[in-house]
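1. turn this into a model:
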Amino acid sequence: MKKNDQEITLLNSDNVSNKDIEKNNYKTTNVNILLNRVRLDKKRTFKKRFIFSIFLVTVISSLIVYFVI
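-> Prediction:
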């Protein structure tokens, strides 16, 4: 009779430990990865703004040259 009781308690303890393991499995992201992503995003936006500004200056200067001459 004792063996049956012992098996039940062992099974119950396994279930509890499995639940604890599942709760502790959080997805974490490395902070360095996030910071690198922010840096890359900043570089991209700077490049886009720079290219757009050069394009805008070129268009405006070409229009000025066209209408003045």
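2. please count neighbours and contacts with C-alpha atoms only from this point.
-> Fine.
3. helix, strand, or coil at the residue nearest the centre of the chain?
-> For the chain, residue 34 is the residue whose C-alpha lies nearest the centre (C-alpha atoms, centre = their mean; 5.9 Å). Three-state call for residue 34 (DSSP: H, G, I helix; E, B strand; the rest coil): helix.
4. one more sequence to fold, the one below, so I can look at both together:
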Amino acid sequence: MKRSDREINLLDISQTEHRSTRSNKIKTTDVNILLNRVRMTKKIELKKRVIFLASLLLGVILISIFTLI
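-> Predicted structure coming up:
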């Protein structure tokens, strides 16, 4: 067996702690993902509004037809 030149010091964990805290502090977000999410929510809201207005209009039409009969 070959002996490795590097010694692993298990008691010195300061480097790993430093790396983990550094990686936790750096958080990036992709702007395109955020813009796509905004577009998707706008589309969903528009669909909900159209469905609501169509059902409301249908209800008003049905009520007016039944009152005229």
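5. give me the TM-score for these two chains.
-> After superposition, the two chains reach a TM-score (TM-score structural alignment, normalised by the length of structure 1) of 0.67; 55 aligned residues with a C-alpha RMSD of 2.4 Å.
6. hmm, back to that, where's the residue nearest to the centre of structure 1 relative to residue 65 of structure 1, distance?
-> 47 Å (C-alpha to C-alpha, to the nearest Å).
7. thinking again about what came up before, show me what the residue nearest to the centre of structure 1 aligns to in structure 2.
-> Aligning on TM-score structural alignment places residue 34 of structure 1 opposite residue 34 in structure 2.
8. gap between its match and residue 28 of structure 2?
-> Counting by C-alpha to C-alpha - residue 34 of structure 2 and residue 28 of structure 2 are separated by 12 Å.
9. now swap in residue 40 of structure 2 and tell me
-> Residue 40 of structure 2 is 21 Å from residue 28 of structure 2, by C-alpha to C-alpha.
10. tell me which of the two has more neighbours.
-> Legend: neighbour count by other C-alpha atoms under 10 Å for residue 40 of structure 2 and residue 28, higher for residue 40 (12 against 6).
11. mean deviation of the one helix or strand the more buried one maps to from structure 1?
-> Per DSSP states H and E, residue 40 of structure 2 falls inside helix 31-68. On superposition with structure 1, the mean distance recorded for helix 31-68 of structure 2 (mean C-alpha distance after the TM-score superposition for structure 1) is 0.2 Å.
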